[in-house]
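[1] sequence and predicted model, in that order:
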Amino acid sequence: MKTRRHPGEVAFDACNAIVLALACVLILLPMAHVLASSFSSNNALIHAEVGLWPVGFHFDNYMAVFRNEMVWTSFKNTLFVVAVGTLINMVLTVLTAYPLSKSYLRGRRVVLFVIVFTLIFYAPIIPTYLVVKSLGMLNTLWALIVPLAVSAFNLLLCLTFFRSLPEELFEAARVDGMTEFRMVWHIAVPLSKPIMFTLMLFYAVQHWNNYYSALLFITKHDMRPLQLYLYTIVAQNNVSEMLSQVTEASTGMSPQGLQMATVMVATVPVLAIYPFIQKHFVKGALIGSVKE
C-alpha cells in the first residue's frame, strides 16, 4: 500500500537531489579536467585549449610516468606503509576498543578521558620530530607508521560499535571456557564487519594520502612515498626528473601533462578499491544513527 506523501516532503527530496547532483558535478569536473589534461598535447595545454575532453590525444605522459623508476619506488613504499600501517592500526584499535567497551573495566573513565583529550590537543610538531629522531626512525618508513598507530576518533567509533554487541554472547562464551582474546577474534570482530571495513578504509586512505609526515621525516629520495613524490612534482613544479627520461620522439609531452598523469596514477588505486567495500562502508558510517 502506497502512502500519500506530503507536498513538503516531495519538495524537500527534490531540493536534496538537486543539491547533491550539483555537489557531484563540482567534484567530478576538476577530476575530468585533470584526466583530459593528462591525455592532451603540449600545444593544447600551453594555449589553455583543454576543457573536459583531451585535445591532441596521446599516451606519452603516462608512458613517461610508468618509465620513471622513482614512481615505482614511491609506489612500493606507499603500498608497504598502507598494508603494514593499516594492519597495525586495526590490531591496536580493536585490542584497545574491546576492553574499553566493557563497563566493568577498572580505570576505564581515566583512559577514555586521555583518549578524548588527544582529540582536542594535538602533539606539537617539534616534540614529535624529536621523538621520532630519538627512536632512530628518520628516513625510514616506520616514521610514517608508528606515530599514526592509533586514531582516537576511529578508536571511539570501534568502541561504540562493540558496546552495541549483546553481552549475553560473551557471557555464554566465558561459561564455555573461551578466553578474552578468543572472544575478540571469534565473536567481536566477525560481528563487527561493517565497522571493520569502515576503519580499514579510513586508515588506508589516511596512509595513502599522508605526505606531511613524509615531508617532516623523509629526506632520502628512495624512501619517499607516492604522495610526497607527487608533492614534489606538482606543488614544487619539479618535473625535471621525468623530463630527463623523455625521448626525442615524445614531442607531445609537457610538464603540466606529466603532472596531471602523475595525479591520476596516484588517485586511481583508491577509486578502484572503494566500490568493493562501499556496502560495508555505508553501514559502518551510519553507526549510532539508529537507537533501539
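    Alright, I've got the coordinates.
[2] C-alpha only now, for contacts and for neighbours.
    Fine.
[3] next, the distance between the ends of stretch 100-111.
    Start and end residues of stretch 100-111 are separated by 8 Å (C-alpha to C-alpha, to the nearest Å).
[4] gap between the helix or strand hosting Arg182 and the chain center?
    Using DSSP states H and E, Arg182 sits within helix 180-183. Averaging C-alpha positions (C-alpha atoms, centre = their mean, to the nearest Å) puts helix 180-183 29 Å from its chain's average.
[5] I'd like to know which elements that helix is packed against.
    For helix 180-183, not one helix or strand is in contact under the criterion 3 or more C-alpha pairs under 8 Å, 6 or more residues apart in numbering; DSSP states H and E.
[6] correct me, but Glu49 touches Asn42?
    No: using C-alpha atoms under 8 Å, Glu49 makes no contact with Asn42, being 10.3 Å away.
[7] more neighbours: which of those two?
    Asn42 (21 against 15; other C-alpha atoms under 10 Å).
[8] residues contacting that one?
    Shown in contact with Asn42 (C-alpha atoms under 8 Å, 6 or more residues apart in numbering): 251-254, 257.
[9] give me that answer again for 6 Å
    Applying C-alpha atoms under 6 Å, 6 or more residues apart in numbering to Asn42 gives the contacts 252-254.
[10] what about Thr96, distance to Asp13?
    Note on Thr96: its distance to Asp13, by C-alpha to C-alpha, is 41 Å.
[11] of the two, who's got more company?
    For Thr96 versus Asp13, neighbours defined as other C-alpha under 10 Å are more numerous around Thr96 (16 against 12).
[12] what sits closest to the more buried one if chain neighbours are left out?
    Leu155 (7.6 Å; C-alpha to C-alpha, 6 or more residues apart in numbering).
[13] what about the one you found, neighbour count?
    22.
[14] any idea where the helices of this structure begin and end?
    In the chain, the segments counted as helices under DSSP state H are 7-38, 42-46, 60-67, 69-100, 108-120, 125-134, 152-164, 167-175, 180-183, 193-209, 212-217, 226-234, 240-243, 255-285.
[15] tell me, how many residues neighbour Pro54?
    For Pro54, the neighbour count with other C-alpha under 10 Å is 21.
[16] hmm, back to that, going by neighbour count, which of the contacts of Asn42 comes out on top?
    Counting neighbours by other C-alpha under 10 Å, Met253 leads the contacts of Asn42 with 24 neighbours.
[17] identify the residues contacting it.
    Taking C-alpha under 6 Å, 6+ apart as the test, what Met253 contacts is 42, 61.
[18] now the residue most central in space within the chain. Nearest residue, chain neighbours left out?
    What sits nearest the mean C-alpha location of the chain, by C-alpha atoms, centre = their mean, is Val205, with 0.8 Å. Spatial nearest neighbour of Val205, excluding adjacent residues (C-alpha to C-alpha, 6+ apart): Val270 at 7.4 Å.
[19] how much space separates the one you found from Val50?
    Distance from Val270 to Val50, counting by C-alpha to C-alpha: 25 Å.
[20] below is structure B, check it against A:
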Amino acid sequence: MTGTRKRHKSKKIRLTVPDRIYMGCIYTFLGLFTLAVLYPLIYVISASFSSPTALIRGKVVLLPVDPGLQGYQAIFATSQVWTGYGNSIIYTAVYAVLSVMLTMMVGYPLTRKEFPAKKLVTVLYTITMFIGGGMIPAYLLILKLHLMDTMWALILPGLTGAWNVIITRTFIKSSIPEELFEATSIDGGSYFQCFFYMVLPLSKPIMAVLALSAATSMWNSYFSALLYINTPSKFPLQLILRNILVQNNVDFTAIDKMGSITDMMQKQYLSELLKYSLIVVSSIPLLIFYPFIQKYFIKGVMVGSIKG
C-alpha cells in the first residue's frame, strides 16, 4: 500500500519556479479578461435595478443603489415596447425557420456528384462573401419589389448566407456516409425523400447552428428596419431600443397613470433608467433559447467548420 502511494506521488509533476510564474501570469491575465467581459454586463443589470437618481448621479459602480423596479414597471406599461417585442419574436421566428430550411436545401445539392453546376454555385456564393451588392442597390431592389414597410423586407435578404451554405455543405458531406445515399437510391427513394427523411434528421447539429445564428442576427438587427420600416407599429424591439439610446425618445404618453413614479422623477431620469432596463429585457429571449440547442450547437460548429 505504501509503495503504491509513493508511485502515485512520483507521477505528480512539480512545477519549477519559472513555470509557476508563467502560470500565475496566465491566470492573472485570464482573470482580468473575465472581469473586463463580465463587468459591463453586471453594470447594466445593476443599473437597471437602481433608482434613476442614483444612476444619473453616477453612484452605481457594481451593485444596485436604492434597488427598485421602476424601470421595469415603466417598460411593461409602455405599449411600444410590447409591440416591438411581439414584432421581433415574429420576425425572428419566421426568419430562423426559412433560413434553416433554405440553407439546407442549397447545401444538400452541393454535396451530390450528380449536380453538374455545384462548382459554379459554390464559386458564386463564395464571391458574395467578398463583394457585396451595396446599400443603395439593395434599397432600390426592395423598393421595386414593393416590399417597403413590410416584414419581408427584413426577412428575405440574406436568408441563405454564403458562410452558412458552406458549413452546411461541409457538414453533410463529412457527417453523412455516402452509403446511406446509395442505399436510399437503391430502395427507390427520390432526392426529396432523401432530403426530408434522411438528411434533415441527421443534420440536427448544423441546423441548431443555423437557427441560433439566424435568430441572433435578426433579433439584434435594427439597421434594416431603420431603412425599410416606416410604420411605428411594425418597429422591432431593437429599433425601439435604438431610438431610446440614441435619440432619448421615450413615449411617456403610453405609460399609464403611474403617479408614484412620475411625481418623484423627471422624464429624463426615467428615460436614462429605461435604457438599461430595455437592454436587459431585450437579452432575455436569446438567453432562454440558447441552452436548449447548446449541445447541438457545439457539435455542429466543430464538425461543420473543421472536417472536410
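    That came through fine. Every value quoted in this text rests on a predicted model; they were computed, and no experiment measured them.
[21] trace the residue nearest to Thr96 of structure 1 over to structure 2, please.
    Residue correspondence to structure 2 (TM-score structural alignment): Leu155 of structure 1 is matched to Val165.
[22] tell me the counterpart of Ala138 of structure 2 in structure 1.
    Per TM-score structural alignment, Ala138 of structure 2 is aligned with Thr128.
[23] distance check, its match against Leu135 of structure 1.
    As for Thr128 of structure 1, its distance to Leu135 of structure 1 is 11 Å (criterion: C-alpha to C-alpha).
[24] what's around Val17 of structure 2, how many residues?
    Neighbour count of Val17 of structure 2, defined by other C-alpha under 10 Å: 9.
[25] for the residue nearest to Thr96 of structure 1, give its distance to Glu9 of structure 1.
    Distance from Leu155 of structure 1 to Glu9 of structure 1, by C-alpha to C-alpha: 37 Å.
[26] check Val150 of structure 1 too.
    42 Å.
[27] next: Gln206 of structure 1.
    In terms of C-alpha to C-alpha, Gln206 of structure 1 sits 38 Å off from Glu9 of structure 1.
[28] ditto for Met242 of structure 1
    With distances taken as C-alpha to C-alpha, Met242 of structure 1 is found 55 Å from Glu9 of structure 1.
[29] Ala143 of structure 1 too?
    52 Å.
[30] same question for Thr262 of structure 1.
    Distance from Thr262 of structure 1 to Glu9 of structure 1, by C-alpha to C-alpha: 45 Å.
[31] what about these two, which has more around it?
    Between Thr262 of structure 1 and Glu9, Thr262 has the larger neighbour count (other C-alpha under 10 Å), namely 24 against 10.
[32] and Tyr276 of structure 2? What does it align with in structure 1?
    Residue pairing (TM-score structural alignment): Tyr276 of structure 2 is matched to Met260 of structure 1.
[33] ok, its match - contacts?
    Taking C-alpha under 6 Å, 6+ apart as the test, what Met260 of structure 1 contacts is 34, 38.
[34] switch to 7 Å and redo it
    With contacts defined as C-alpha atoms under 7 Å, 6 or more residues apart in numbering, Met260 of structure 1 is in contact with 34-35, 37-38.
[35] buried ones only from those residues, please, as a ChimeraX command.
    To isolate the buried ones among the contacts of Met260 of structure 1 in ChimeraX, judged by 16 or more other C-alpha atoms under 10 Å, type:
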select :34,35,37,38
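[36] can you redo the contacts of Met260 of structure 1 as JSON lines with distance to Leu79 of structure 1?
    Formatted as JSON lines, the contacts of Met260 of structure 1 follow (distance: C-alpha to C-alpha, whole Å):
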{"residue": "Val34", "distance to Leu79 of structure 1": "24"}
{"residue": "Leu35", "distance to Leu79 of structure 1": "23"}
{"residue": "Ser37", "distance to Leu79 of structure 1": "27"}
{"residue": "Ser38", "distance to Leu79 of structure 1": "24"}
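[37] nearest to Val116 of structure 1 among the contacts of Met260 of structure 1?
    Val34 (39.4 Å; C-alpha to C-alpha).
[38] give me the distance between that closest one and Ile287 of structure 1.
    Val34 of structure 1 is 35 Å from Ile287 of structure 1, by C-alpha to C-alpha.
[39] same thing with Lys279 of structure 1?
    13 Å.
[40] and those two? which has more neighbours close in?
    Ile287 (16 against 13).
[41] quick one: contacts for that one?
    By C-alpha under 7 Å, 6+ apart, the contact set of Ile287 of structure 1 is Phe161.
[42] gap between the counterpart of it in structure 2 and Thr168 of structure 2?
    With TM-score structural alignment as the criterion, Ile287 of structure 1 lines up with Val303 in structure 2. Val303 of structure 2 sits at a distance of 10 Å from Thr168 of structure 2 (criterion: C-alpha to C-alpha).
[43] same thing with Ile13 of structure 2?
    Ile13 of structure 2 sits 43 Å away from Thr168 of structure 2, taking C-alpha to C-alpha as the criterion.
[44] what's the neighbour count on Met223 of structure 1?
    Using other C-alpha under 10 Å, Met223 of structure 1 is surrounded by 20 other residues.
[45] and what of Met104 of structure 2?
    Using other C-alpha under 10 Å: Met104 of structure 2 sits among 24 other residues.
[46] that one pairs with which position in structure 1?
    The alignment partner of Met104 of structure 2 in structure 1, by TM-score structural alignment, is Val94.
[47] structure 2: which residue goes with Gly85 of structure 1?
    Using TM-score structural alignment, Gly85 of structure 1 lines up with Tyr95 in structure 2.
[48] not counting its neighbours along the chain, what's nearest that match?
    In space, Tyr95 of structure 2 is closest to Ile155, 5.4 Å off (C-alpha to C-alpha, 6+ apart).
[49] next, the contact list for the residue mapped onto Tyr104 of structure 1 from structure 2, please.
    The pairwise alignment with structure 2 assigns Tyr104 of structure 1 to Glu114, based on TM-score structural alignment. Under the criterion of C-alpha under 7 Å, 6+ apart, Glu114 of structure 2 has no neighbours.
[50] for Ala211 of structure 2, see how far away Thr253 of structure 2 is.
    37 Å.
[51] between these two, point out the one with more neighbours.
    Neighbours were counted for Thr253 of structure 2 and for Ala211 using other C-alpha under 10 Å; Ala211 has more, 23 against 9.
[52] tell me which residue of structure 1 lines up with the more buried one.
    In structure 1, Ala211 of structure 2 lines up with Met200, judged by TM-score structural alignment.
[53] gap between the two ends of stretch 64-83 of structure 2?
    End-to-end distance of stretch 64-83 of structure 2 (C-alpha to C-alpha): 29 Å.
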